[in-house]
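J.: Next one to model:
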Amino acid sequence: MAKIGNIDLGDFPLLLAPMEDVSDPPFRAVCKEGGADLMYTEFISSEGLIRDAVKSRQKLDIFEYERPIGIQLFGGDIGNMVQSAEIAAAVNPDLIDINYGCPVKAVACKGAGAALLQDIPKMVKMTEEIVKCTSLPVTVKTRLGWDDNSKNIVEVAERLQDIGIKALTVHGRTRVQMYKGSADWTLIARIKENPRMHIPIFGNGDIDSPQKALEYKNKYGVDGIMIGRAAIGYPWIFNEVKQYLKHGERPLPPDVAERIRVTKKHLDFSIRWKGDRLGIFEMRRHYTNYFKGMPDFKPYRTRLVEADNESEVNTILDEVSEKYAGIMVPTER
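T.: All right, here's what the predicted structure looks like:
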């Protein structure tokens, strides 16, 4: 049974990764329906929260049906991170998560995200101060190390546990790898095998099918799995994994009618949360993934990304429903 503080997540929870410009409330809504057990906000800049930046503040929006939900923060200054954790705690999430894994230059070059993998004492001190400042459970998401010569995650996991974090998620790549190559879960398994470790350890990286989820569960012994890119346009993956783990069978993939229903739900929430213009614009990145594998879909995709109002998008989606009625979409993504 995986527990983060007093939060009971069940036997083998599936977590939605905190993806920038993806894991917003509209996307989280369809992933929650799709079976995600624990979700996180997009990562939020500590400096942005302190400056009261509109975009950063908006990312604090959470809803009761999302629970349990964690707010993820990143930053390079300990004082600012503590202050931002206090701001985040005020909106009453279930936990605070610290990002020590984001590899992009805009974050790492400011001494935040994966940059802390080059300064473990500072990482530990920052985490300790955040743990002290809030009564909420504090968790961490990080990577194996900065590069192949500094894969120190087994030691880091012990030190973070010792100063009070309640769970650890590890992406099986170094910062230098970015998102290239294959994720290496062997060090994640070594954390789990360490008799000193007693907090939940979640694995992240390359989980894109129920079969792989079961394989990695059995092979690496993690307490749960975090799913990121595989959920984009396919929020059904969480329930598919659950059914496969329980029964050894993968359910039929969602048919066209189900894909359109969820796309419309996502679009409607996107518009209600962001407004007409931005809600329409930011949904455009999702259409290719929602309809991946459908034959000769390119003309519809082009029309969907060019549509500038909800009525027009829904009209196109209704055409898609009629055009592809009864067609089975391939399972492989």
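J.: CA only for contacts and neighbour counts going forward, please
T.: Will do.
J.: surely H266 meets V30?
T.: Yes. The criterion here is C-alpha atoms under 8 Å, and H266 meets it with V30 at 6.7 Å.
J.: Return the list of helices and strands in contact with the lengthiest helix in the chain.
T.: In the chain, taking DSSP state H as the definition, the longest helix is helix 256-274. Under the contact definition 3 or more C-alpha pairs under 8 Å, 6 or more residues apart in numbering; DSSP states H and E, helix 256-274 sits against helix 25-33, helix 276-283, helix 287-290, helix 310-323.
J.: Of all those helices, which one comes closest to L116?
T.: Closest approach to L116 among the helices and strands packed on helix 256-274 is made by helix 25-33 (27.7 Å; C-alpha to C-alpha).
J.: And that closest one, how far out from the chain middle?
T.: 11 Å (C-alpha atoms, centre = their mean, to the nearest Å).
J.: Please identify the buried residues of it?
T.: Buried positions in helix 25-33, judged by neighbour count with 16 or more other C-alpha atoms under 10 Å: 25-33.
J.: What of stretch 172-186?
T.: In terms of neighbour count (16+ other C-alpha under 10 Å), stretch 172-186 has its buried residues at 172-175, 183-185.
J.: quick one: which two of those are the most distant?
T.: R175 and W185 (14.8 Å).
J.: In contact with I188, which residues?
T.: 154, 170, 172, 201, 203, 220, 222 (C-alpha atoms under 8 Å, 6 or more residues apart in numbering).
J.: Would you tell me what helix or strand the fifth one is located in?
T.: Think G203. Element membership of G203, judged by DSSP states H and E, is strand 201-204.
J.: list the helices and strands that strand packs on?
T.: strand 167-171, helix 186-193, strand 224-227.
J.: Could you rerun that using 7 Å?
T.: For strand 201-204, the packing partners by 3 or more C-alpha pairs under 7 Å, 6 or more residues apart in numbering; DSSP states H and E come out as strand 167-171, strand 224-227.
J.: where along this protein do the strands fall?
T.: Under the criterion DSSP state E, strands of the chain are mapped to 3-4, 7-8, 14-16, 38-40, 44-45, 69-74, 95-100, 138-143, 167-171, 201-204, 224-227.
J.: want to throw the ones you listed into JSON lines with mean neighbour count?
T.: What follows is the strands of the chain, written out as JSON lines (neighbours: other C-alpha atoms under 10 Å):
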{"stretch": "strand 3-4", "mean neighbour count": "17"}
{"stretch": "strand 7-8", "mean neighbour count": "14"}
{"stretch": "strand 14-16", "mean neighbour count": "26"}
{"stretch": "strand 38-40", "mean neighbour count": "24"}
{"stretch": "strand 44-45", "mean neighbour count": "25"}
{"stretch": "strand 69-74", "mean neighbour count": "26"}
{"stretch": "strand 95-100", "mean neighbour count": "26"}
{"stretch": "strand 138-143", "mean neighbour count": "26"}
{"stretch": "strand 167-171", "mean neighbour count": "25"}
{"stretch": "strand 201-204", "mean neighbour count": "26"}
{"stretch": "strand 224-227", "mean neighbour count": "24"}
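J.: now the other sequence, so there's something to compare against:
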Amino acid sequence: MLRIGSLQLDGPLVMAPMAGTTNLPFRIIARKCGASLVMTEMVSAKGLVLRHKKTLDFLASDLDERPLGVQIFGSDPAVMAEAAAMAEESGADLIDINMGCPVRKVLKTGAGGSLMRDPHLVEKIVSRIRRSCALPLTAKVRTGFSPQEDSFADVLRALEAGGADAVTVHARYVLQGFSGLADWTRIAQAKSTVTMPVIGNGDVTGSIMAADMMNSTGCDGVMIGRAAASNPWVFSALDPFNTSSCDISAAERRRAVIYEHCILLKKYMDSRRVGFFMRGVLLRYTKGLTASTAFRNSISSLKTPEELMEAADRYLSSLKGAN
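T.: Predicted structure coming up:
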């Protein structure tokens, strides 16, 4: 089993932090579906330190999702350290540093993927957080900023020297964004560069692929992101949420998780935005299913949770006769 510092996980599959997706309701769903660790959306360290309400809201948590990692982003060691301490005080189980975000407005601040250019600053940030926070500390990195600016090995060594407990490697350069194929050989390179646990990330869409990544790279765990957004059962060893077919039991599973997810949205999210989030859930969970295009079009004008749930129930019931 995967161990990160003092945190013993019950499996090797970890949920990736995803902006706009990994809110509290989704994290509870992912944990129940088998993720051994869930992550918040990336949280601005500066926003936390300045006590911005919308930023502080990212720290809201529930026992049903534990263990929980809080991912912070920034470039000022002192601010990052204070933000990590605030996350620890809020009840987080782990702190993760975002070092791979390719979004331009984040890069312009020197945060996210820009940190892949500066191993010295990386070590300063990690060591400063390490002094202010006792929680397990990880970082999510890319394989370099670009092929021309590849400081991957130096960044890995800086993380370990600063006191990080593990590293997650998204096997693409920052400037690739999500284009091209993930280069899993770079995950293997990380394993040969540092002694701390290495978690692989990139293009894993199922539990079989996760096992392939672990076997081919020697990584200690696998982080899954985009595939989990529409298929939280990706964390299950059996991966029963298979969108290539839909028998009665699969339809029932979908109905059950959609219903639970919507209940969680109503419980935890701003009531004025529940319909918005619920529509997103339905769009993700029905992607690729029989006649899903017509269903997805039909809910575009629906606004209330009740209307959306009624439409979802009718659609999922219809799948029974289509298979």
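J.: picking that back up, any chance of the helices and strands packed on strand 201-204 of structure 1 in TSV, plus distance to V124 of structure 1?
T.: Output for those, formatted as TSV (distance: least, C-alpha to C-alpha, whole Å):
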stretch	distance to V124 of structure 1
strand 167-171	13
strand 224-227	23
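J.: Minimum distance to K292 of structure 1: which of these has it?
T.: strand 224-227 (18.2 Å).
J.: Where in structure 2 does that closest one fall?
T.: Alignment of strand 224-227 of structure 1 against structure 2: residues 221-224, by TM-score structural alignment.
J.: Superposed on structure 1, what's the mean shift for that stretch?
T.: For stretch 221-224 of structure 2, the mean deviation from structure 1 after alignment is 0.3 Å (mean C-alpha distance after the TM-score superposition for structure 1).
J.: could you measure the nearest residue to M226 of structure 1 once chain neighbours are set aside against E64 of structure 1, distance?
T.: Computed as C-alpha to C-alpha, 6 or more residues apart in numbering, the closest residue to M226 of structure 1 that is not its neighbour in sequence is L15, at 4.3 Å. For L15 of structure 1, the distance to E64 of structure 1 equals 17 Å [C-alpha to C-alpha, to the nearest Å].
J.: What of G224 of structure 1?
T.: Separation of G224 of structure 1 from E64 of structure 1 (C-alpha to C-alpha): 23 Å.
J.: same question, M39 of structure 1
T.: Applying C-alpha to C-alpha to M39 of structure 1 and E64 of structure 1 gives a distance of 12 Å.
J.: and what of T134 of structure 1?
T.: According to C-alpha to C-alpha, T134 of structure 1 stands 21 Å off from E64 of structure 1.
J.: and the two? which has more neighbours close in?
T.: More crowded of T134 of structure 1 and E64, by other C-alpha atoms under 10 Å: T134, with 17 against 8.
J.: and that one, what does it touch?
T.: By C-alpha atoms under 7 Å, 6 or more residues apart in numbering, the contact set of T134 of structure 1 is E86.
J.: what's the matching residue for it over in structure 2?
T.: Using TM-score structural alignment, the partner of T134 of structure 1 in structure 2 is C133.
J.: okay, now S249 of structure 2: neighbour count?
T.: Using other C-alpha under 10 Å, S249 of structure 2 has 12 neighbouring residues.
J.: for P200 of structure 1, same thing?
T.: 18.
J.: conserved subset of the contacts of I188 of structure 1 in structure 2?
T.: Using both residues aligned by TM-score structural alignment, their matches' C-alpha atoms under 8 Å, structure 2 keeps these contacts from the contacts of I188 of structure 1: 170, 172, 201, 203, 220, 222.
J.: Please produce a markdown table containing those, extended by distance to K212 of structure 1.
T.: Formatted as a markdown table, the kept ones among the contacts of I188 of structure 1 follow (distance: C-alpha to C-alpha, whole Å):
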| residue | distance to K212 of structure 1 |
| --- | --- |
| V170 | 17 |
| G172 | 14 |
| I201 | 18 |
| G203 | 12 |
| Y220 | 12 |
| V222 | 13 |
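J.: Where do the helices of the stretch 51-200 of structure 2 begin and end?
T.: For the stretch 51-200 of structure 2, applying DSSP state H, counting those that start in this stretch gives helices covering 53-56, 77-90, 104-107, 119-132, 152-162, 185-193.
J.: Can you say which of those helices is nearest to K267 of structure 2?
T.: When these are ranked by proximity to K267 of structure 2 (C-alpha to C-alpha), helix 53-56 comes first, at 17.6 Å.
J.: what's that closest one packed up against?
T.: helix 45-49.
J.: tell me what the helix it packs on is packed against?
T.: helix 53-56, helix 77-90.
J.: Which one of the buried residues of stretch 172-186 of structure 1 is nearest to K110 of structure 1?
T.: Comparing those against K110 of structure 1 with C-alpha to C-alpha places R175 closest, at 14.4 Å.
J.: how near is the closest one to K265 of structure 1?
T.: 35 Å.
J.: For G70 of structure 1, see how far away G111 of structure 1 is.
T.: Counting by C-alpha to C-alpha, the separation of G111 of structure 1 from G70 of structure 1 is 23 Å.
J.: ok, now N289 of structure 1?
T.: N289 of structure 1 sits 25 Å away from G70 of structure 1, going by C-alpha to C-alpha.
J.: With I237 of structure 1 instead?
T.: To G70 of structure 1, I237 of structure 1 is 20 Å away according to C-alpha to C-alpha.
J.: where does the match of strand 224-227 of structure 1 sit relative to the chain's centre, distance-wise?
T.: Relative to the centre of its chain, stretch 221-224 of structure 2 is centred 9 Å away, using C-alpha atoms, centre = their mean.
J.: mean deviation of stretch 314-322 of structure 2 from structure 1?
T.: On superposition with structure 1, the mean distance recorded for stretch 314-322 of structure 2 (mean C-alpha distance after the TM-score superposition for structure 1) is 2.3 Å.
J.: Tell me the buried residues in that stretch?
T.: Buried residues in stretch 314-322 of structure 2, counting neighbours by 16+ other C-alpha under 10 Å, are found at 315-316, 319.
J.: got a markdown table for these, with distance to R142 of structure 2 too?
T.: Output for those, formatted as a markdown table (distance: C-alpha to C-alpha, whole Å):
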| residue | distance to R142 of structure 2 |
| --- | --- |
| Y315 | 40 |
| L316 | 39 |
| L319 | 41 |
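J.: Closest to V194 of structure 2 out of the residues you listed?
T.: Checking the buried residues of stretch 314-322 of structure 2 against V194 of structure 2 by C-alpha to C-alpha gives L316 as the nearest, at 47.9 Å.
J.: Quick check: the closest one touching A250?
T.: No. Counting by C-alpha atoms under 7 Å, L316 of structure 2 stays clear of A250, with 9.7 Å between them.
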